[in-house]
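Student: I'd like to go over a predicted model; first the sequence, then the structure.
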Amino acid sequence: MESVFGLVRHPGNDALFRAVEMSLVSTLAGRPLHIHAEGLRGTGKTTIMRRVRKALPRIRRIRGCLYNCDPSAPHCPVHRGLSPEEVAALGEERVPMPFLEISHAAKIGTVVGSIDLSRLVSATHPEAALLPGTIPQAHRGILFVDEINRLAETSPELADVLLDVMGTRPGRVQIEETGLPPVELPVLVSVWAASNPDEEPGPLEEIRRQLSDRFDFAIYTDRPSDPEVVEQILAAAEAGEARPPRIADTKAELWRTRLTLRTADLRQVTIPPGIRRQVAALYSQFDLESLRGVEAIQAGIRLSACLDGRREVQPEDLLRVVPMALRHRVDPELLRRVTSYLAEGLAPAETPAPLAAASGGPATAPGRTRFPGLSFGGVLAEPARPLPAGAEPGTGRPSPGAAAGTGPGPDGRAEGVTGAAPAQTAASAAGTGPAPDPGPAGGPPTGPDAGTRSGDLQAAGSRGPVDPGTGAARLASGAGAQPGEGTHGRAGGSWLHRALARLRVRPSLPDPATLPPQAPPNPARPLSALAPEDWVRTEEELGHP
């Protein structure tokens, strides 16, 4: 569908349109919301952000103030000490929210501020005064930076200024000039940025990770996949100048009024305690590095509910906001685990369809049993899917000699079976491949498929409660192997794999006890000490078939 900016809104850029609306509402409410649009070149990231300038909401300021001082809380060097009566005498005005840009050729003086030379060389009344730069003049508005990944590499001093502006709410900017005392100003400005991570110098999180973390949301803008959408885009571009200005102004005014009304409703949006606890649990369960991630999630879910006209946050808001808040803070696999974990909290019918595309991976299949995964160092594991009661390993068919009283217990395991080996893999349970040899009692599975089924494993992202009497509780407490559980050796596997076997879980990494002697943590050997069979050869050396 066509937006009020004369652009076509489609599934590839819908998230960016929504993030723009959320940032404008949040900025009007007094809390800057920083957004970073990434994607292939030519997908309309910069066009969408710059086109918003035509329909920006209006703000109140002291008449003629270059710093956009709020009449109820003046902050600039000129008006900060005035009484309410003096401010009222100056008057106020309503102006569009400021929208300014920082170019790659900008200097520190033009971005932060410098001496006002026109007043310094005035013939009638010369005086030393400050001229506010781009950032102070963007107070209570939007500051846009295109190709921010290149700016972070070529102008590190400007990136440092942005770190101060985006680090706190309100941010701060300090103007220093020779002969004048330093002036520090609070700034409430939402920073918008765009970049092409597939081009030089690379993604922003790899160039300046601190700056990337300052952005609340990172939104991937994709190309349209529907030919009908492309046809609408071409038609809109051809009719751009032919559209009657009065109709465009009316649409912009309606959109501007809608955002202003939503800003008033934002204060009434509440977060249920259960959802707030779930947001807090994400930080600890998935070992998120930055608290800014969960703070962005909390602000985003309130804005999402507000834009939908609701007074209370719902779980669907989490699924919509979390991918944008964590995409630039965690790796894709962890993001997939987080979104799958949140999706499992909803009924299958309530899970939004775009979840898989937003999270960068497929969502957990409906009805799948969730297991709070275990993590011991670098080993991540989850339990194998148990065979049906009485099923014959490797076939999935009932065993002819199955005991009559054998059946699944409350925990899904077969009752009445003693000395059972760890559960078979999903492929073995379905009868699609041979079952691995369970190996010695209490040891890890062996055989041709042992340690090679990591593709069937899904590392879970939380640590669930464990029975104090089980091996998991002893592992969590650091007790290690108990008397009578065997000793570490190559024949029986490491204590870690024996413990995982008792918990009916499969490791996604090979058993350290079975690794070759030259593998870490043993000291590395020089090339001259390696046998020919230990060498790693390239395809060019081996020759193409």
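Tutor: Nice, I can see it.
Student: Please make it C-alpha for all contacts and neighbour counts, starting now.
Tutor: Fine.
Student: what's the burial count for the closest residue to Leu326 other than its chain neighbours?
Tutor: Nearest-residue entry for Leu326: Gly293, 6.3 Å, with adjacent residues in sequence omitted and distances by C-alpha to C-alpha, 6 or more residues apart in numbering. A count of neighbours around Gly293, defined by other C-alpha atoms under 10 Å, yields 26.
Student: any idea how far Ser508 lies from Phe376?
Tutor: Look at Ser508 and Phe376: by C-alpha to C-alpha, to the nearest Å, they are 11 Å apart.
Student: wait, doesn't Glu344 sit right on Pro352?
Tutor: No - Glu344 lies out of contact with Pro352 (C-alpha atoms under 8 Å); the separation is 11.5 Å.
Student: more neighbours, those two?
Tutor: Between Glu344 and Pro352, counted using other C-alpha under 10 Å, the more crowded position is Glu344 (19 against 14).
Student: which SS class is the closest residue to that one other than its chain neighbours?
Tutor: Nearest non-adjacent residue to Glu344, counting by C-alpha to C-alpha, 6+ apart: Thr364, 7.3 Å away. Secondary structure, DSSP: H, G, I helix; E, B strand; the rest coil: Thr364 is coil.
Student: burial of Thr364, as a residue count?
Tutor: Here the number of neighbours of Thr364 (other C-alpha under 10 Å) works out to 20.
Student: Return the residues in contact with it.
Tutor: Ser340, Ala343, Glu344 (C-alpha atoms under 8 Å, 6 or more residues apart in numbering).
Student: can you check Asn149 too?
Tutor: Going by C-alpha under 8 Å, 6+ apart, Asn149 touches Ser195, Pro197, Pro201, Gly202, Pro203, Leu204, Ile207.
Student: okay, now the one to match up with it:
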Amino acid sequence: MDSLFPFTALHGQPLLQTALLLATVDPLIGGVLIEGPRGTAKSTAARALAALLPSAREVGRFVNLPLSTSEEQLVGSLDLEAALQGGEVRFRPGLLARAHEGVLYVDEVNLLADGLVDLLLDVCASGVNRIERDAISHAHPARITLVGTMNPEEGELRPQLLDRFGLLVRLGNVLPPAERQAIVRARLAFDADPRAFSEQHAPAQQALAERIVAARATLPMIAFSDADHERVAALCHAAAVEGVRADLVMLRAARAHAALAARRQIDVADIDAVAELVLAHRRHAQAAPDASAPSAGSQAASASQHPASDQASPAQDAMQPSADAGAPAEGDWGAMPSQVLPIAGVKTVRPLNAKKS
């Protein structure tokens, strides 16, 4: 694993790190969709995350799904002849079985066949892969951290599929000079001596890996309070999202955020830290801003009051929401949406075959 860039050495993408960690603690969140141009460390971050996972298997921690993958290659196949002749179900594992307890990475997921994307999201939401062929079925665990990337310039995902991704991170292609320098310096140092660079970050990597294990163990002990439900419902209502998938994902993500902070109850800061990751791709265009939602600055200040551990490490930066993670700016709840008015003086042209009223 020395050849992999350390997760704790990533710079300039705190929201991306946060989203990946949340989906790792609770894969049932439904995966992370990363939207952004090339060269923004999307694949580097996904591979680095896989190296942190508490899996006994080195192979299978990171599985890449090519765009040319067939459904059988993805879900696996059943030997029907063996089942009919001997009554034995023989299963040939696919990519989903290989990715169990690891990261399944789909680059340019917007170019993947809709049917495969739908199937992927079904498995991620349930944690189980089911194969049925001619009245013969087989099921196996598939606890997968799904990471999909896309460049909006190359096409969009259908809204129905976009909504099913748990979290969305939009990456910009313009970084402040200081962050650009930090990224370039780290990359050059890694390329010059990968082993020495990895050894330098090994303590932080180990600490973060242990936090993930502890957070997974803590997760079932964290209950959702009435106040949590009320806060989440208010945010989702203000965003005018359809259905309740956003509510479910936000509660799961807030619980994972609290677990990573080694706490056994959800705070408002946990909900606010994950809200934009959940709502960014679900918010209705005409949604009224939530006047009660804190600004990005207040989120960062609130999150800093609940450090993930007593001993600071570079990995903690991934849990601090940046300015992009803030809720919408304050607005007027009573404001009416803008309406398009006809331009005076422009006559309506009646079709030739229209009847005169």
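Tutor: Yes, it's here. The structure presented is a predicted model; accordingly, all values stated were derived computationally and were not measured.
Student: re earlier: the contacts of Thr364 of structure 1 in strands, which ones?
Tutor: The members of these all map outside strands under DSSP state E.
Student: that older thread, my guess is the residue nearest to Leu326 of structure 1 meets Arg329, correct?
Tutor: Yes - at 7.5 Å, Gly293 of structure 1 and Arg329 qualify as touching, with contact defined as C-alpha under 8 Å.
Student: Show me the strands in the stretch 301-450 of structure 1, by range?
Tutor: Secondary structure of the stretch 301-450 of structure 1 (DSSP state E, counting those that start in this stretch): strands located at 374-376, 379-383.
Student: What helices and strands are in contact with the shortest one?
Tutor: This means strand 374-376 of structure 1. In terms of contact count using 3 or more C-alpha pairs under 8 Å, 6 or more residues apart in numbering; DSSP states H and E, strand 374-376 of structure 1 is assigned the packing partners strand 379-383.
Student: How about the last one?
Tutor: Contacts of strand 379-383 of structure 1 with other secondary structure elements, assessed using 3+ C-alpha pairs under 8 Å, 6+ apart, are made with strand 374-376, strand 505-507.
Student: Now do the strands in structure 2.
Tutor: Secondary structure of structure 2 (DSSP E): strands at 32-35, 62-64, 77-78, 91-92, 103-106, 128-133, 136-141, 145-150, 167-170.
Student: What remains of the contacts of Asn149 of structure 1 once you look at structure 2?
Tutor: Retained in structure 2 by both residues aligned by TM-score structural alignment, their matches' C-alpha atoms under 8 Å are the following of those: Ser195, Gly202, Pro203, Leu204.
Student: Just the buried subset of the residues you listed, please.
Tutor: With burial judged by 16 or more other C-alpha atoms under 10 Å, the buried subset of the kept ones among the contacts of Asn149 of structure 1 is Ser195, Pro203, Leu204.
Student: quick check, nearest of these to Leu303 of structure 1?
Tutor: Ser195 (24.5 Å; C-alpha to C-alpha).
Student: Now check that closest one against structure 2: what is it aligned to?
Tutor: Counting by TM-score structural alignment, Ser195 of structure 1 corresponds to Met150 in structure 2.
Student: pretty sure its match contacts Leu162?
Tutor: No - using C-alpha under 8 Å, Met150 of structure 2 is not in contact with Leu162; the gap is 11.3 Å.
Student: Show me where the stretch 51-200 of structure 2 has its helices.
Tutor: Applying DSSP state H, counting those that start in this stretch to the stretch 51-200 of structure 2 gives helices spanning 71-75, 80-86, 95-98, 114-126, 159-162, 177-192, 194-200.
Student: any idea how far Ala429 of structure 1 lies from Ala501 of structure 1?
Tutor: From Ala429 of structure 1 over to Ala501 of structure 1 (counting by C-alpha to C-alpha), the distance is 17 Å.
Student: equivalent range in structure 1 for stretch 244-263 of structure 2?
Tutor: Going by TM-score structural alignment: stretch 244-263 of structure 2 matches residues 291-310.
Student: How about that stretch, which residues are buried there?
Tutor: Buried residues in stretch 291-310 of structure 1, defined by neighbour count with 16+ other C-alpha under 10 Å: 292-294, 296-307, 310.
Student: Brilliant, that's me finished.
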